[in-house]
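[1] predicted coordinates and the sequence they were generated for:
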Amino acid sequence: MKLSKIAMLAAIACASYTSSMTASGNDTIELVSHCAAACDCGEPVCGCETVVGCDPCGDACDSGCGDAGCCDAGCDGGCDSACGCGVGGGLGSLLGDCCLGDQWSLFGEHCGWSAGGWVQMGYHDRALPIFNDRPDEYNLHQAWLYAEKAIDTSCGFDIGGRIDYVYGIDAQNTQAFGTGNRGWDNDWDNGGANGYGHALPQAYFEAGYGDLSVKIGHFYTIIGWEVVTAPDNFFYSHAYTMNYSEPFTHTGALATYNVNENVTAYGGYTMGWDSGFDDNGDSFLGGLSVALSDDLTLTYATTFGRLGAAPLGNPEQGYMHSIVADVTLSDNLQYIFQSDYLDTETSAGATVRETFGINQYLIYTLSDCWAAGGRFEYYNNEGIFGAPGNDSDIYALTMGLNYKPHANVVVRPEIRWDWDDDQVAGLESGDDQTTFGIDTIFLF
């Protein structure tokens, strides 16, 4: 590593601090607790227990519940239709009672440190050129372990950090492949180019004071809405934009400043895209997140500079941004709009990649156990599936469900339609394809 880069990292570490950002990163998917919503108790009511500090059975729950009241009686008290008890009223009555109970942890928390993970396994009947590239097999996608000490700066200065390990067919997509075989964990493969592998996608130190903190090391990007970690996405499959136009990981320093309760600013230095602890570039990573109202949050994130050389075989430099609008349309309905733009070139000025994408998500929470969602993507690219100068338009529509039979288990069936105006490498049918997939995530 260049001495100038070490000096820059040290300067950033001494001058600024960031707030804690975990691997879950950028998206927020929460199943609404209908019992809490109906009784207006300001926190989730897991399993419909009585909430301390408020009247869980006020006007919304009095009728038809008797003296005990709906929430006090619990889901077995015969008051499902009046209070909801996590099943969403009339529609919930068709789905049955939904009492998830508490999510358990295998390791728990000790002295401020927590550890956990998940196992994700799934099947899809057609190959996609993004993550899900082993069809007609029951795949282990992610066997994930993490250890973390999240910082708490409410009482002053605090330090922490996080490390993640993953094994499975998704591991090669989150290795430090940006620097080729010399980079970090990129050669930890097991089974060939599309086989299994290991990865250490995060290993960072974090320190903070008040509204400022800094993260130094190897960490996930802040760009985009979809992430690599399976429990933090609604859908089993991924968008083209996320895979081909956004970085996955960075190595460097990232600062965050909570300007106020509605505005958060990010800024830092990274050694290119998807790099380990070696020289792969010089780039800025930063952005701004603004809560414009209780129902609308707008996030702009960008990276620009020298992004690296290994991924596409050329020295690549340029600019990329992602704009995400997260809108709460109702207590049950969430809408996300995302627009990405990427423009990179070689040192000689030749185009390497130029892409533009629009992703739209609509997620409806039926109950604590059930949610339904749709995703529609338009992706225009040049230099991804063909030589620079030839662009193509790709469209993808995905419909899916999330079912939680237990607080630690999520089942995600989906059906996906892909089509394009030119043949795209990786789509089995050329210009159109229908894919069915289903996976299960076990959290611990």
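    Cool, got the structure.
[2] every contact and neighbour count from this point should use C-alpha atoms.
    OK.
[3] any idea which helix is longest in this protein?
    If you go by DSSP state H, the chain has its longest helix at helix 3-15.
[4] which SSE is immediately downstream of it?
    Downstream of helix 3-15, the first helix or strand assigned by DSSP states H and E is helix 34-39.
[5] C-terminal to that following helix, what's the next element?
    For helix 34-39, the succeeding helix or strand toward the C-terminus, using DSSP H and E, is helix 59-62.
[6] list the buried ones in that next one?
    The neighbour-count check on helix 59-62 (16 or more other Cα atoms under 10 Å) flags 61, 62 as buried.
[7] from the contact counts, what lies against it?
    helix 34-39, helix 70-73, helix 80-83 (3 or more Cα pairs under 8 Å, 6 or more residues apart in numbering; DSSP states H and E).
[8] then this one, side by side with the first:
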Amino acid sequence: MKLSKLAMLAAIACASYAGNATAGGNDTIQLVSHCAAACDCGEPACGCEAADLGCCDTDSACCDSGCDGGCDSGCGLGIGDCLTGGDCCLGDPWSLFGTEGAYSVGGWIQMGYHSKAVPLFNSRPDNFQLHQAWLYAERAIDTSCGFDIGGRIDYVYGTDGPDTQAFGTGNRGWDNSWDHGNDYGHAIPQLYMEAGYGDMSVKVGHFYTLIGYEVVTAPDNFFYSHAYTMYNSEPFTHTGVLGTYNASDDLTVWGGYTLGWDSGFDDNGDNFLGGFSASVSDSLTLTYATTIGRFGEARFQGVEKGYMQSIVADFALSDKLNYVFQTDYLDTEDNTGATVRETFDINQYLLYSVNDCLGYGARFEWYNEEGVFSPVGTSADIYALTLGVNYKPHANVIVRPEVRFDWDDDQVAGLEDGTDQTTFGFDTIFLF
């Protein structure tokens, strides 16, 4: 099985193209504003104020229906127009704290409901719940004029809190004991300082991983639910040092040292974390990320060490349609050389943006695993198809209904209905 997986992985790596989606990537609906496009005002240059809309003086239709019409209140034309592809001008989002120079403070509230248990964050079925009450404070660095220093802290409370803690170190680690009963808990998934000069920057502290396509932060995912791959075969956070080098406009390279997977500020491992993101063409970007070494000592009753990689391809089929291909490979062993986990997967996403207010998406996943749900040496295949919608009635609000179909012939993944399951779910995100 191991040789067949590696052969398949090599074939895919050679044949596939790639994507700009890293763990910090954002696949939410983002289109050029209708107002800017209709007025042809262009976008402001770096460091300049937003281009004024004086061009509207020569275009009364633009003034009436675009730049001065309905942009502050949301969709403006109503959900019917949005669903049929009508123009949508969301305007500027409201901010509770806002941005002052390089400093920004903000967050979001994510609340949701799902009908069946899916053991991937969505493990509290038939309950309307608070998933994420999120706050962050950041000083972003700007190295265009030389050296700069900043940092960031994130705090989350909700049913996603325990999954976001530094659980890789067991009860001894960082925020892992901050639970609040009934699946709720607190976490600080990021706390780091960052310094940079020119094209180089370095993070030191606790930060999100580079691995994979989906991320913990709800507004940065298209779907409400998550992939098996993301939850079971990828780290969420690391603690250590990570350098970023912008080699050119088309190439970014990462490299650093971290204390294992999902660890706090204590010694849980030692591994290399790195990779690159390359724009192959105007419509195609390739991202490769890897972590190699000792991943942890708490989760598997001893040392887990090995190799993990993620390849993500993002191809813009048109101005509105994106295809994303992801494949991960994880192979780890204990101190005796016995396999602890071996997983391989293919995730595919098709995302279509109707306008700024509305998008449709589909995700299909094949997850092949050993040591996660089934015993090592007993390979199991799990499949999941998710169909979803992103609707923005306001610049600060995202509504994400979805239907998900899971197939698990070996009954190893813990689905509520056993082998085949259909789950309906939706969530709402309020940004501030």
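    Great, that's in hand. Not measured: the values here are computed from a predicted model.
[9] residue 308 of structure 2 pairs with which position in structure 1?
    Residue 308 of structure 2 maps onto residue 320 in structure 1, with residues paired by TM-score structural alignment.
[10] list the contacts of the closest residue to its match other than its chain neighbours.
    Closest residue to residue 320 of structure 1 apart from its sequence neighbours, by Cα to Cα, 6 or more residues apart in numbering: residue 342 at 4.3 Å. With contact set as Cα atoms under 8 Å, 6 or more residues apart in numbering, residue 342 of structure 1 has these partners: 245, 318, 319, 320, 321, 353, 354, 355, 356.
[11] map residue 342 of structure 1 onto structure 2.
    Checking TM-score structural alignment: residue 342 of structure 1 goes with residue 330.
[12] do the same with residue 154 of structure 1
    That one, residue 154 of structure 1, aligns with residue 144 by TM-score structural alignment.
[13] show me the strands in the stretch 301-432 of structure 2, by range?
    304-316, 321-333, 339-355, 358-370, 380-394, 397-407, 420-431 (DSSP state E, counting those that start in this stretch).
[14] burial check on the aligned residue in structure 2 for residue 133 of structure 1, number of neighbours?
    Aligned by TM-score structural alignment, residue 133 of structure 1 pairs with residue 123 of structure 2. Using other Cα atoms under 10 Å, residue 123 of structure 2 has 17 other residues around it.
[15] residue 123 of structure 2 against residue 117, yeah?
    Yes - using Cα atoms under 8 Å, residue 123 of structure 2 makes contact with residue 117 at a distance of 5.0 Å.
[16] let me see the contact set for the closest residue to residue 24 of structure 1 other than its chain neighbours.
    Closest residue to residue 24 of structure 1 apart from its sequence neighbours, by Cα to Cα, 6+ apart: residue 232 at 5.6 Å. Applying Cα under 8 Å, 6+ apart, we find residue 232 of structure 1 in contact with 24, 27, 28, 29, 226.
[17] can you pick the most crowded of these?
    Counting by other Cα under 10 Å, top hit in these: residue 226 with 22 neighbours.
[18] so it: helix, strand or coil?
    Counting by DSSP: H, G, I helix; E, B strand; the rest coil, the backbone at residue 226 of structure 1 sits in coil.
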